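Trainee: build me a model:
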Amino acid sequence: MLEITGYSVEFIKDPFGILSGRRYEFLIDIDLDEEDELYSKSGIYIRAVYSAEESGGRLIKHELIERVTEKLLDFELEDEEEQELLAFCAEHYKEADE
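Mentor: As a prediction, the model looks like this:
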């Protein structure tokens, strides 16, 4: 289960109109247990790109990043966590300034 401690969301402008749907970038702070293999004293956040389309929303991509070093971590979220992330983005994307 993802324990989200903070987030920001921004609308991604598409000046050429080549992308389908409207894209949003999320930066999501997560809290991890020290026993978790992803745990870092520096902290971890998720960068996610969400697409809101008429047929519904979907995650375009997501990355796990170590906060202090900005190092991309070579780990994937579990299916359940990815579904939680999708639901979170679907609930909060409208908060972005467009």
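Trainee: going by C-alpha atoms from here, please, whenever you check contacts or count neighbours.
Mentor: OK.
Trainee: sticking with the spatially most central residue of the chain, tell me its helix or strand.
Mentor: Closest to where the C-alpha atoms of the chain average out (Cα atoms, centre = their mean) is A48, at 2.8 Å. Take DSSP states H and E as the rule and A48 turns out to sit in strand 44-53.
Trainee: now for that strand, which elements pack on it?
Mentor: strand 22-30, strand 56-66, helix 79-92 (3 or more Cα pairs under 8 Å, 6 or more residues apart in numbering; DSSP states H and E).
Trainee: one more, so I can put them side by side:
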Amino acid sequence: MKELNISEYSVEYVKDPFGIIAGKRYEFILDLTIEEDDELFSPQGVYARVIFGVEDTGSRIVKYDLVERTTDRYLEFDLDEEELQELEAFCRAHYTEAE
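Mentor: This next block holds a predicted model:
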């Protein structure tokens, strides 16, 4: 993937009623627009499910999965470092929308 093209997204605060997790966690669902010549392309569409953690020491992507839209099948691809940085910057800019 050359550049992350996020067409739609949602973000929700993940409640931790037992206080097991340090900081706060947010779940993002990001619809990705992917060009047909990209190995990640699927005619059904692809979205990223991202768990984003925010603590006093900073914020980071805890986990992410790439998923085929209509089948909810996990795709065995990893984003490259530049794409991960772009994804992290997007989450950092938007996680407060869940509060």
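Trainee: TM-score for the pair, please.
Mentor: Here the TM-score for the pair of chains, by TM-score structural alignment, normalised by the length of structure 1, is 0.97; 97 aligned residues with a Cα RMSD of 0.6 Å.
Trainee: if we can go back for a sec, among the helices and strands packed on strand 44-53 of structure 1, which is the most enclosed?
Mentor: Highest mean neighbour count of those: strand 22-30, a mean of 20 (counted as mean count of other Cα atoms under 10 Å).
Trainee: circling back: format the helices and strands packed on strand 44-53 of structure 1 as CSV; extra columns: distance to F16 of structure 1.
Mentor: Output for those, formatted as CSV (distance: least, Cα to Cα, whole Å):
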stretch, distance to F16 of structure 1
strand 22-30, 13
strand 56-66, 19
helix 79-92, 24
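Trainee: Three-state assignment for F41 of structure 2, please.
Mentor: Put simply, F41 of structure 2 is coil when judged by DSSP: H, G, I helix; E, B strand; the rest coil.
Trainee: tell me which residues touch it, please.
Mentor: I34, E35 (Cα atoms under 8 Å, 6 or more residues apart in numbering).
Trainee: of all the helices and strands packed on strand 44-53 of structure 1, which lies closest to Y7 of structure 1?
Mentor: Nearest to Y7 of structure 1, of all these, is strand 22-30, at 4.3 Å by Cα to Cα.
Trainee: just checking, what packs against the closest one?
Mentor: Against strand 22-30 of structure 1 (3+ Cα pairs under 8 Å, 6+ apart) you get strand 4-12, strand 44-53.
Trainee: will you turn those strands into a markdown table that also has distance to E34 of structure 1?
Mentor: As requested, those are exported to a markdown table (distance: least, Cα to Cα, whole Å):
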| stretch | distance to E34 of structure 1 |
| --- | --- |
| strand 4-12 | 16 |
| strand 44-53 | 12 |
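Trainee: hey, which of those strands is tucked in deepest?
Mentor: Highest mean neighbour count of these: strand 44-53, a mean of 21 (counted as mean count of other Cα under 10 Å).
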